[in-house]
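Asker: got a structure for you, letters missing:
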């Protein structure tokens, strides 16, 4: 996935454009779009009501390569090495004898499975739920 700007936002570049986006309950929300190397952004959106990827495809269809890159990174999943929190929880689960798995399709469900036999031991809707369970 594109390098996260923090634990919740990601940056993707394609075809000379850059976008900052986040996931909110499985929806891709666009926060910022700019031409790479130009001083100002094309658009900055209110983070309380950002447009989704479908809206952006309709607004700026000529940026299809950028939207396609975001979609590819989205489907690659947040379990990539780019997510420090997921990496930390995956390691924590492994030390406890579990394997952390993100189920597809949307909405995602997180599973903890026994590392040896693969038996499912816990299901969680959020990473916070996984973390709380691992603390018990």
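Answerer: Yep, it's here. This is a predicted model, so every value here is computed, not measured.
Asker: switch to C-alpha atoms for all contacts and neighbour counts from now on
Answerer: Fine.
Asker: Please, where are all the helices along this protein?
Answerer: For the chain, the helices defined by DSSP state H cover 53-59, 64-76, 84-95, 127-135.
Asker: can I get the ones you listed in CSV with mean neighbour count?
Answerer: Shown next, in CSV, are those (neighbours: other CA atoms under 10 Å):
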stretch, mean neighbour count
helix 53-59, 14
helix 64-76, 17
helix 84-95, 16
helix 127-135, 14
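Asker: and residue 110, which of these is closest to it?
Answerer: helix 127-135 (7.3 Å; CA to CA).
Asker: so what secondary structure elements neighbour the closest one?
Answerer: Counting by 3 or more CA pairs under 8 Å, 6 or more residues apart in numbering; DSSP states H and E, the packing neighbours recorded for helix 127-135 are helix 84-95, strand 109-114.
Asker: In terms of secondary structure, what does the last one contact?
Answerer: In this case it means strand 109-114. strand 98-103, strand 120-124, helix 127-135.
Asker: that older thread, who wins for proximity to residue 135 among the helices and strands packed on helix 127-135?
Answerer: Of all these, helix 84-95 comes closest under CA to CA, at 9.9 Å.
Asker: still on that earlier bit, just put the helices and strands packed on strand 109-114 in TSV and tack on distance to residue 14.
Answerer: TSV is the format used below for those (distance: least, CA to CA, whole Å):
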stretch	distance to residue 14
strand 98-103	27
strand 120-124	34
helix 127-135	29
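Asker: Out of these, which gets nearest to residue 13?
Answerer: Going by CA to CA, the one of those nearest residue 13 is strand 98-103, 25.2 Å.
Asker: Pasting the second one now:
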């Protein structure tokens, strides 16, 4: 693990997030308080998923039943490589307080090249700023 390339933030898990009238507010508030990712079985709407991406967060998905709980940490090595190889699965490691580390399989469904660059830039605002330079 390279410390200078490791970021720590919060994550939200939901079976099917993004249904309702506050899709933009949900993503922006999550990012403002340190959110880096969502993990879901699927996203309720493309709009919510796009808002997650536009705020620079990872729209992660997993098919398996979660093994993590509130207070656990999830370490995902090589996330930039995963962004560069769309459609592939990658491993995450759940660090439990009182149990051995467990492995989970994650993926990001159907990211466009531009969406991948937005996430790498940290947000749509940063992405657009970088394009103008």
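Answerer: Perfect, I can see it now. Since this is a predicted model, take the numbers as computed values, not measurements.
Asker: Mind checking the TM-score on these two?
Answerer: TM-score for the superposed chains, counting by TM-score structural alignment, normalised by the length of structure 2: 0.28, backed by 67 aligned residues with a CA RMSD of 4.8 Å.
Asker: Residue 28 of structure 2 should be in a helix, yeah?
Answerer: Yes. Counting by DSSP: H, G, I helix; E, B strand; the rest coil, residue 28 of structure 2 is located in a helix.
Asker: Count the neighbours of it for me.
Answerer: By other CA atoms under 10 Å, 18 other residues sit near residue 28 of structure 2.
Asker: distance of it from residue 37 of structure 2?
Answerer: Separation of residue 28 of structure 2 from residue 37 of structure 2 (CA to CA, to the nearest Å): 12 Å.
Asker: How about residue 94 of structure 2?
Answerer: From residue 94 of structure 2 to residue 37 of structure 2 the distance is 14 Å (CA to CA).
Asker: circling back: now distance to residue 24 of structure 1 too, for the helices and strands packed on helix 127-135 of structure 1, in CSV please.
Answerer: Below are these laid out as CSV (distance: least, CA to CA, whole Å):
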stretch, distance to residue 24 of structure 1
helix 84-95, 16
strand 109-114, 14
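Asker: Which one, of the ones you listed, ends up nearest to residue 131 of structure 1?
Answerer: That would be helix 84-95 among these, by CA to CA, at 7.0 Å.
Asker: The closest one vs strand 109-114, what angle?
Answerer: Using axes from the mean of the first three to the mean of the last three CA atoms, to 10 degrees, the inter-axis angle of helix 84-95 of structure 1 relative to strand 109-114 is 30 degrees.
Asker: and the angle from helix 84-95 of structure 1 to helix 127-135?
Answerer: Using the same axes, to 10 degrees: helix 84-95 of structure 1 against helix 127-135 is 30 degrees.
Asker: now for helix 84-95 of structure 1, which elements pack on it?
Answerer: So helix 84-95 of structure 1, by 3+ CA pairs under 8 Å, 6+ apart, packs with strand 98-103, helix 127-135.
Asker: Save the ones you listed as CSV, and put in distance to residue 54 of structure 1 too.
Answerer: Below are the helices and strands packed on helix 84-95 of structure 1 laid out as CSV (distance: least, CA to CA, whole Å):
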stretch, distance to residue 54 of structure 1
strand 98-103, 23
helix 127-135, 26
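Asker: Any idea which of those gets closest to residue 10 of structure 1?
Answerer: Of all those, helix 127-135 comes closest under CA to CA, at 17.6 Å.
Asker: closest to residue 41 of structure 1 out of the helices and strands packed on helix 84-95 of structure 1?
Answerer: helix 127-135 (32.3 Å).
Asker: How about residues contacting the closest one?
Answerer: 86, 89, 92, 93, 96, 110, 112, 123, 124 (CA atoms under 8 Å, 6 or more residues apart in numbering).
Asker: quick one: that helix to strand 98-103, angle?
Answerer: 160 degrees.
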